[in-house]
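S.K.: Here is a sequence together with a model predicted from it:
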Amino acid sequence: MSNRPSNRQSNRQSTTVNMIYGLRRFLRKDQTLLGILALITGLSVGIMVVGFREGILFFHGLFFGAADERLFLSVLELPWWQILLVPTLGGLVIGLLIHKTLKEARPEGVADVIESFTLRNGRMPFWSGLRAAFINMLSIGVGASVGREGPAVHLGAVLASGISQRLRLAPPLARTLLACGVAAAVSASFNAPIAGALFAGEVVIGHYALKAFAPVVLSSVAGTIMSRAYYGDFPAFTLPAHGTISYLEYPTFILLGVLAGFCATFLLQGIFKTQKLSQKLPLPAWAHPALGGLALGLIALVLPQVLGVGYGATEMALNGQMALWLLLAVLAGKMLAVMISLGLGFGGGIFSPSLMVGAMLGGAYGILMISIFPSLDAGSGGYTLVGMGAVAAATLGAPISTALIIFEMTGDYQLTLGVLLAVVTSTAVTRQIIGRDFFTLQLAQRGLDLKGGYETQVLRALKIADVMEAEPQTIAPNTRLSEVRIRIQKSKAAKLFVVEPDGTLLGTIRLIELGDMAFNDKDDGDKTAADIVRRRPPLVKKDDDLQTAIRKMTDSGESQLAVVKDMESFKFVGTVEHMHVLAAYNRALLASRHEEHDQ
């Protein structure tokens, strides 16, 4: 009888210990840990995005006396000197901040997130990212014609990366958590949880595997919850009522998509041509934003709608409150203002400006179509909405998530087919002309081509030094032809590498160099390897990546290449074969996919 209490106590202790160990095993599972971190990240990013938006409004109130996002209404009441002074002095401060506080001395945004995910396993510098967020906030605050969503995405990614680095997460988990930060930022910015998750999958991750996508969805929902808790559950824009869309109107949406594609192409080309022209200015780089601010102020004296994010003017266009001439004038002015702002070094994104450009284009197009065909049911507001989606999708290169953002921002799904038709058409037109979107163009300017996605980056991450044969058979330049003939018949690739005594590669000898002498020794004479060597063979450097090797093998038609230390010394260090390159790539790709999909 006396042992019963002790037995009960022992059982309780054993149960408690088992529960603790069970909880530890549960938390050790990557997917469980990732789910918890995704929730924390989503909530944190949601709060940060709200703070970012409120910071922009604070600067608008401080510099322009604006009480809400309809900045241009406040600008109309300001003296001309203030309209010129604020963006000019603001640009000067921003230029100095960029060149004094950011490592790369340039604004940061979504392109940096894509680069980090693809090339750096989701690692982003935390404090530099926070400084970039402040610079982006100030840029929009002084009236730069840029967007707030791109900087919000960058801020969300920086926060997620900070968490993963603090916890020392493995690369697959760090990459997924980075995508969680992106999704939460998009969803909190647009009150669009579905679009946030799909944007992360479409633009950053590049796939929708369940193991990666499930935490992204969770984080996106968490970000939306925080945004709705502060701003309420309301659509960003409201549309006037319109009739049921007839199938006869679909050709007009396709035509609008074509125009939107050309418009997006012109906008993108204008931004990057402005950047190139700015490099020729007789001014230091830190002064470029000040010059851009002055030009922006001059435009705003005539068209104040071009300042800032532009959602106030977009709302007016959606509700048919702008005349045709004003829509066209603001369309031209906004495109010029965006080119100046982004081309001359202000920090900010492209999404909001592309929405406004699309709204002006769609609104003007709708007025013209209705004047020709009065029976059209979509109304000018409907065409404005379609134009917004078409220009934004072509600019960002993200048709799926852009279409969903439009639907979730307006709460209007009656124009689903019209928006999708225009989005697909505009994206196709832009890709046909320039082949890239805003983010890949930014990366291309840095010498980065990420078109192939993560699979291509796996190939680029592998170095030739990892797969080359370090001790291949070589021959000296003075080797007699009879010996060359014997050696080449025994070589597995029917190729010999002729190397000087000091290790310098002289060239290669193949059967084609031997010609008739391959099987006929009558004309050997005093000939040596140096007499028939091919002195400029295709080759690669030791520190080149495997993509370079594949490209050179394809161009030359040869399956084996010489490897040199560098192009200056030409010191021969080995050979690399096509089959070894492919085997290394397959191993790395399978290992990567095993980590991501848990197969």
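M.R.: Structure's in. What do you need? Given the structure is predicted, the values throughout are model-derived calculations rather than measurements. Numbers count the residues shown, from 1 in each chain.

S.K.: going forward, measure contacts and count neighbours with C-alpha atoms only.
M.R.: OK.

S.K.: nearest residue to residue 596 other than its sequence neighbours?
M.R.: Among residues not flanking residue 596 along the chain, residue 172 sits closest, at 6.0 Å (CA to CA, 6 or more residues apart in numbering).

S.K.: Which strands or helices does the strand or helix carrying the one you found pack on?
M.R.: If you go by DSSP states H and E, residue 172 is part of helix 171-190. Contact here means 3 or more CA pairs under 8 Å, 6 or more residues apart in numbering; DSSP states H and E; on that basis helix 171-190 packs against helix 30-64, helix 149-167, helix 193-199, helix 210-231, helix 399-410.

S.K.: got another, please set it beside the one above:
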Amino acid sequence: MTRPTRAWHPDQIRERLRRQLADVEYTPGLGLLCVLGAVTGTLCGLLILGLHTVIDWWRGPGALLLGLDGTRLHEASAPIRLLVPLAGALIIGALITALLKPPRQTGIASVIERLVYHQGYLPIRTAAVEFFTAALAAASGQSVGREGVAAHVGAASGSWLGGRLQLPNNSVRTLVGCGAAAGIAASFNTPLAAVMFTMEVVMMEYTIASFAPIIIAAVAGALTTYNLTGIHPELFAAEPGLHGMTELPYIVFVGALMGLAAAALTRATGWLTDGFSRMPVMVRMGLAGLAAGLLALPYPQTLAPGFDTINLALASELGLGLALGLGLAKLATAAMATAAAIPGGVILPAFVIGAALGSALGAAGGMLAPSHASDPGFYALIGMGAMIGALLHAPLTAMVTLLELSDRTELLLPGMLALIPALVISRRFTGGDSIFQMLLHRRGLDYRNDPVSQYLRRASVTATMNRSLAVIDDPIDPDGLRQRLVKRPVEWLLLRRPEARVTLLRSAALMRYLSAAEEDEDVGLPEAVAVRDIPGKRLDAVAIDIRATLQEAHDQLQRTEADALYVIRRQAGEGSPVFGVLLPEDIERAYHP
């Protein structure tokens, strides 16, 4: 005789925890998710330490492979500045071609895509390849930032943890957000900005169910790397701020021009993406590397680490001509690198563009009104915030990032004043899409972000399904089934038929049929009853995994045109156990209780 499974058995405990995580609006489920967020953040912080170790190696001993011998790339001779970006891009292209299968997508846009179309499951192989190739991209002077790989590696760590624990897909999605936030926080020591970025750009929602664990993960990621020197960038902003209220109209004008620059970067990236889509990986990355090398001849600062160039702009050391040329050159190389899908990110290059163009506009303002103009370094800061907010369509992320990096609270008022026209104009010329949304649309993907889709992605079938179910065979043994239903009444019967069809029938219909057959002395109760002989409404049902979200359930009902879903846990070996039933009206009630 098989012993009953005890309540404290590990399998029972895991199943109970999964059920709690399926409904994260419920306090115990949210608490568990916060604990898992802390674990994800710590794991991600350790990975970011490894990432920076690889980047430092490429910029140190590994630089010999790129032709550098104790010289920083942007300080090297013209031939080196031309050839190293080209060689680095070709090496990256070769590695990606050899190690990844099409479509070979990386970066933040890929994380968003996996959240929408793959329930947050990110391939570890892709993250590992990006881990090393993004470090090579940074060392070879490509116009990419490290925030893309930090977010992708962090998101992959959260996805891996959720997959290992076999968590519901809605919880996996949240852990992916936790990993993305932790990666950025650990890399830049900006936990609050990382949280805002994840909520505004990656998750595109604000709920307590995701907000709380993402905050915990960002703090854990930042604390993991906090005590290590040299890993976090710093902005050395000049102390003078806004000269006077007479500058406010000019700040609005600067914001408008930053919006045009952000729109130009988005549109140029989209146009180049369309052209590059028909080219092999090696060709498009080679073209991006060649563009970086050619523009580095007159503007070697485009090859420097991003925050080095930004600090030059903040110190007002660029001058009008150099700042303007550098900003435009960086815009061109960033568009090429992003469209070619060189691993990394577009946010740090956008910071450089905003700082350079802001510094140029500040210098121009000083020439027009010397007695009423603030320092060009002040406009560099304003340009950074306006540029990144307009590019990502994430105003809160832009402002919080500036405040955390510069520790200048007086930037809030002029920064907000420049940000709004930048955002309005950027949306006007990009059709309302941020650069990441544009990249998704170029891949033929549609990110549904309406309130209904948001809610359905956060909810699990486990929290909504009807558990009042019994699985029986067809044809039916009426005597045995009646005794079973009297002992344990259920609402639904799942009938497994010989031709492998699955049908749902209400148990009340079967009981009525059996009672009527007993009362009819001429017919009597048969030894076996076929489902087709039972009057009543029968539903064709298809299977869905217990880890699925309500969004997956809704999509599967639409795709298969089934009447209902039955919830299983897919496993190898024997048949998958059935946990419940989900009808279209159950999904409707979940959103409209």
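M.R.: Arrived safely, thanks for sending. Since this is a predicted model, take the numbers as computed values, not measurements.

S.K.: ok so, going back, closest to residue 100 of structure 1 out of the helices and strands packed on helix 171-190 of structure 1?
M.R.: The minimum distance between residue 100 of structure 1 and these falls on helix 149-167, with 19.2 Å, by CA to CA.

S.K.: okay, and the closest one goes to which residues in structure 2?
M.R.: Under TM-score structural alignment, the match for helix 149-167 of structure 1 in structure 2 covers residues 147-165.

S.K.: how many other residues sit next to the counterpart of residue 269 of structure 1 in structure 2?
M.R.: Mapped onto structure 2 by TM-score structural alignment, residue 269 of structure 1 lines up with residue 267. When counting by other CA atoms under 10 Å, one arrives at 18 neighbours for residue 267 of structure 2.

S.K.: in which helix or strand would I find the residue mapped onto residue 352 of structure 1 from structure 2?
M.R.: Alignment note (TM-score structural alignment): residue 352 of structure 1 maps to residue 348 of structure 2. Assigned by DSSP H and E, residue 348 of structure 2 belongs to helix 347-368.

S.K.: for that helix, which positions count as buried?
M.R.: Using 16 or more other CA atoms under 10 Å as the test for burial, helix 347-368 of structure 2 gives 347-366.

S.K.: Average separation of that helix from the aligned part of structure 1, please.
M.R.: When structure 1 is overlaid, helix 347-368 of structure 2 sits 0.8 Å from its aligned residues on average, using mean CA distance after the TM-score superposition for structure 1.

S.K.: Same question for stretch 377-391 of structure 2.
M.R.: Stretch 377-391 of structure 2, aligned to structure 1 and superposed, deviates on average by 0.8 Å (mean CA distance after the TM-score superposition for structure 1).

S.K.: which position in structure 1 aligns with residue 116 of structure 2?
M.R.: In structure 1, residue 116 of structure 2 lands on residue 118 (TM-score structural alignment).

S.K.: wait, isn't that match in contact with residue 454?
M.R.: Yes: applying CA atoms under 8 Å, one finds residue 118 of structure 1 in contact with residue 454, separated by 5.9 Å.

S.K.: Between the two, which has more neighbouring residues?
M.R.: residue 118 (22 against 19).

S.K.: Tell me the spatial nearest neighbour of residue 404 of structure 2, not counting adjacent residues.
M.R.: Among residues not flanking residue 404 of structure 2 along the chain, residue 190 sits closest, at 6.1 Å (CA to CA, 6+ apart).

S.K.: Could you tell me which residues make contact with the aligned partner of that neighbour in structure 1?
M.R.: Residue correspondence to structure 1 (TM-score structural alignment): residue 190 of structure 2 is matched to residue 192. Residues counted as contacts of residue 192 of structure 1 (CA atoms under 8 Å, 6 or more residues apart in numbering) are 186, 224, 404-405, 408-409.

S.K.: Across to structure 2, which of those residues hold up?
M.R.: Compared against structure 2 with both residues aligned by TM-score structural alignment, their matches' CA atoms under 8 Å, the contacts of residue 192 of structure 1 retain 186, 224, 405, 408-409.

S.K.: Pick out whichever of the residues you listed sits closest to residue 583 of structure 1.
M.R.: Distances from residue 583 of structure 1 to these, taken by CA to CA, are shortest for residue 186, at 39.1 Å.

S.K.: Which parts of structure 2 are strands?
M.R.: Taking DSSP state E as the criterion, structure 2 carries its strands at 469-473, 492-496, 502-506, 538-545, 564-568, 578-582.

S.K.: So for residue 54 of structure 2, which of the ones you listed sits nearest?
M.R.: Minimum separation from residue 54 of structure 2 across these (CA to CA) falls at strand 538-545, 39.2 Å.

S.K.: what range in structure 1 matches that closest one?
M.R.: Against structure 1, there is no aligned range for strand 538-545 of structure 2 (TM-score structural alignment).
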